[in-house]
Every structure is written in C-alpha cells, then in structure tokens.
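Asks: return atomic coordinates for the entry below.
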Amino acid sequence: MTKTKLRLGLVFPGGGCEADFYRFERDTGEAVRVYFAQARYGAVEGADHHPDALRETARVDWIAQAAHRLSQVPLDALVWACTSGSFINGRRFAEEQARGIAAATGVPTTSTSLAFAAAAHALSARKVSLLATYPQDTVAFFTSFLAEYGIAVETSRSLGFDSGWISSGFDGDALMRAAEKAVAPGTQALLIPDTALPTLDVVDALEKRLGLPVLSANAVTLWHGMRTSGRVVPVNGLGTLLADFGQMPAA
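Replies: Just a heads-up that it's a prediction; the model follows:
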C-alpha cells in the first residue's frame, strides 16, 4: 500500500530560494511535498532586513492571509518560513505568532526561528557560531532570541545584506568561504539564518570541511516542519540534521 505523502505548507516573504525546497522534495522521492504561498512583507527604503520592516513582516494577519491560499491542500503542517520575521520580537512573540497562525488556519504551525531553537537543542548545541546575511543590528535580535532558549552565540559574522533578494543571489562558493571565517573554536554548530539564502547544495560539504553540524534556515525549516506534522522522512546528502536527526521520533 502506498504511503500518503507528507504535505508541508511553506509561507515566506519574497522568494528566490524555492530550488532548495524542491531539491528536498526530490531527494525524499516525493514522500514529502511542499506547497508555497508568498506573504506581504515590510520594507524601509527598500530594505526588508531592517528591524522596523521585519516587525511589519511578522504580522500574523499577513501570514495567515497567505496561508489561507493553501486551504485546498490537506496540509500536515505549516511553517512560517522566515527567520527574521519570526525572531524579531523575541521568544514569546515567536511562540504566540505560531499559535496565532495555527488558530487562524487549523493547521499545526511552526516557524524557522522556533525550528532553529529546536534543532540546536536536538543537537545539544548550546554554544554556536553564527553566519548571518543580515545587517549587524538585525543580527543582534537573533542573538538575543537564541539566548532566550539558552543558546549562546560565541561568535557571529554579518554579511550586511539589507534584503533577502540579495541573499538569494549569494552563491555556494562564497558561502563556503564566509562560513569558514565565521566559525570559532569550541563551538558546537554553525547557524546560518535567512530562508532566502540557498544552502542545501553545500551544507553537506560544509559540514565535512568544518567538522561540525551546520544548521541552515532551509534545513531547520524542513526538519521542524516534518516534526510538527508528527512524521519525519530522513534524507541523506543534505546535512546531519535532515539525515541522522531526521530519524528522531517526532516531538
């Protein structure tokens, strides 16, 4: 008997990194299907990574409005697939944001920032390095968010991109070089936020080069989306989290 496909709904602002999610879908043998909806997002003089812009992007009504466009799909879980639009107002807001989206849609919901916290805890990574696309003032909000979950950022590197559209054009070779410079000795994982940033083509190679787990926004989004659905599908070649830790019992 053919197993029912796991259906994940991904709501995100902007775009540019759909190929990562389609690669994951392909590598599961289409055991997992992904469905997209684009939400409205804020901008300050064209900068969507500005903290004030992100507070607009984080609006539950905007996210839920986008999610309702997926209402004809029987989703198993929904992910607000935006790191900065979920961490910007801190832990309590991020948790309430996910509950608000779930209440509005009737679908179990998480977000990329909540996924980062869950993934770091699953790996027992309490001291981490951070490579962030965002300007430094926005990076500080993510650092504070992680601290609320007992995760200490030992060192961080900001690429200073003021828009997700810039992140989406950052190539894999440049990402590998930047990641090598971001890691501090003694840290237990490298975190790379921003779902607009393509990572799944390089995360496996990057882990081998660095000798530690790499948690990218798109990897944690998919991993925690599956766990939120109550069913996980392990996938090889896309990093430690989606392979070994994909086999952990769902939370």
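Asks: can we go C-alpha only for contacts and neighbour counts from here?
Replies: Will do.
Asks: list the residues that contact Gly14.
Replies: Gln38, Ala39, Arg40, Tyr41, Gly164, Trp165, Ala196 (C-alpha atoms under 8 Å, 6 or more residues apart in numbering).
Asks: buried ones in stretch 195-207, by neighbour count?
Replies: Thr195, Ala196, Leu197, Pro198, Thr199, Leu200, Val202, Val203, Asp204, Ala205, Leu206, Glu207 (16 or more other C-alpha atoms under 10 Å).
Asks: what's the closest of these to Leu6?
Replies: Within the buried residues of stretch 195-207, the smallest distance to Leu6 is 19.8 Å, found for Leu200 (C-alpha to C-alpha).
Asks: the structure of the following sequence is requested for comparison with the preceding one:
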Amino acid sequence: MTALGFLYPGHSAEDDYPRIEQLLGSDVRLDLVHTETGEDAHRVDVLRQMGAPERLASGVGQLRLAGSEAIVWACTSGGFVHGWEGAQEQVRTLARTAGMPASSTSFAFVHAARELEAGRVAVGAAYPDDVTGLFVEFLRAGGLEVTGVHSAGTGGAAEVGAWGEAEVLALARAADAPAAEAVLLPHTALHTAASLTVLEKELGKPVLTANQVTVWEALRLTDRRLNAPRLGVLFTREPLVQV
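Replies: Model (predicted):
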C-alpha cells in the first residue's frame, strides 16, 4: 500500500480525491487533511497567507501518523502567488517539516506538462485577471509557453466548488487556443475528476486539472506510475519528466 498525503484548503472539491482513489484501482491510499483558509477570496494577500508555513505545518502531523510517504500542498494559487523561488522555498519548508518528499499543485502543473511534452499550453482559470497573470508568470518561469488565457473572475473557492460539468467545459473551451498542446485548469476547488475524459474528447487534446495533477505529483514523488485512462492522457503515459 502506498499512502499519499494532501493538505487541502477548506472544503470545496475534496470529494474528487476519493473518486480519484477509486479510479486509480490500485494499492494507493489518498489521505487528505484540511487546512485553514481564512477569508474565501481570490486576492493575492489572502492567497499568500493561505499557504503560510504555520498553516501548512498544522496538518502535517496527521498525515505523518497516517503513514504518508509523500505530501502535496493541494492548492494552486497558494503556491504560485509566491513566485517560482518563493514556491520552491514553500515546498522545501514543507518537506523539512514533514520529513518526507513534498511538492505543490503549482509545480505539479509544470511537471505534468513536461511529462506530456506539452511546451505550449492554454490556461482556463477561475481567478481574476491579476491572479491568473501570476499563474501565467509561474508557468513561464517553469519553461512553458502560454498561448491562450481566460479568466472567469470568480470571487472565491465556494463559488467555484459549486460549478458543474457544464461550467468546467465552458471554461476549458474559452481558454483553448489552436497552438496549445494542452489546456490547464488551475483550481483545486473545481470538480473535474469525473469529467476528464469528457474534457479531453471535447477539446481533442490533453487537459490538466488541479486535483488530477496533484495526485499524479504525489505518485511521482513516490516513484509510482499507474495506468488509469479515466483520469486522462496524463495517466496513460510512460514517465518522461526530468526534475
């Protein structure tokens, strides 16, 4: 049994994780601990505080007791708002605190795009323009070219968590660009685990979503590769990524 640990802010789309665990169909357990979010707002100051070391550290003990072998900060915006270097320091601090390999959803997107050899990507974000812009800067710092961007401009995670498949599909379509080799939907409050095959069929290309890449990143940290086609093209590829 491989136990993977996730620090998830608040309560929005955490039910994606048991669904993903089921779709993996293997000896993998996904353990999730909720972290404090404070104000539910897509503002840079709020998002930076959401990923503060003390907030992440508060959930580490539970995951360690659960036997987790790796830990991922399951919040895209709570990572990239710190910039590339700041997000790296956030992950290093988390790894030291937890005593195990660690990463975040922000880095998971970069690593997953590299795995798919998708150097050109489009971004469909539920954030306001300024926050989406920080994610685009983060992706560029990771060596990716962003060919299309769409911001839905929602106010917070609760609003995004209430979206259904129709809204997720609309976001992906609005973001897609002909030159993009993959479409990225960067919000762990989005319910996407049940819609990945629909999204990829609709767009005709890989779609990377936050909870999907978060689990994939945790598997990568533990050197596990599983074939799970219902979780998208990402879970059907041989490992390529070099980190």
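Asks: superposing both, give me the TM-score.
Replies: The pair, once superposed, lands on a TM-score of 0.95 when counted by TM-score structural alignment, normalised by the length of structure 2; 242 aligned residues with a C-alpha RMSD of 1.5 Å.
Asks: if we can go back for a sec, and which of the buried residues of stretch 195-207 of structure 1 is nearest to Ala104 of structure 1?
Replies: For these, the nearest to Ala104 of structure 1 is Thr195 (23.1 Å; C-alpha to C-alpha).
Asks: what sits against the residue nearest to the spatial centre of structure 1?
Replies: Most central in structure 1 under C-alpha atoms, centre = their mean is Ala217, positioned 2.9 Å from the mean C-alpha point. Each residue near Ala217 of structure 1 by C-alpha under 8 Å, 6+ apart is listed here: Thr83, Thr112, Phe116, Leu191, Ile192, Pro193, Asp194, Thr195, Leu197.
Asks: farthest-separated two in those?
Replies: Taking C-alpha to C-alpha, the two most distant members of the contacts of Ala217 of structure 1 are Phe116 and Leu197; they sit 15.0 Å apart.
Asks: which strands and helices lie in contact with the longest helix seen in structure 1?
Replies: Taking DSSP state H as the criterion, structure 1 has its longest helix at helix 90-105. If you count contacts as 3 or more C-alpha pairs under 8 Å, 6 or more residues apart in numbering; DSSP states H and E, helix 90-105 of structure 1 packs onto helix 60-67, helix 84-87, strand 109-111, helix 112-122, helix 136-147.
Asks: okay if I get those as a markdown table plus distance to Ala31 of structure 1?
Replies: Converted to a markdown table, these look like this (distance: least, C-alpha to C-alpha, whole Å):
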| stretch | distance to Ala31 of structure 1 |
| --- | --- |
| helix 60-67 | 22 |
| helix 84-87 | 28 |
| strand 109-111 | 20 |
| helix 112-122 | 21 |
| helix 136-147 | 32 |
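Asks: dump those to TSV, plus mean neighbour count and distance to Ala98 of structure 1.
Replies: As requested, these are exported to TSV (neighbours: other C-alpha atoms under 10 Å; distance: least, C-alpha to C-alpha, whole Å):
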stretch	mean neighbour count	distance to Ala98 of structure 1
helix 60-67	20	8
helix 84-87	28	9
strand 109-111	27	5
helix 112-122	22	9
helix 136-147	19	15
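Asks: select, out of the ones you listed, the one closest to His224 of structure 1.
Replies: Judging these by C-alpha to C-alpha, what sits closest to His224 of structure 1 is helix 112-122, at 5.3 Å.
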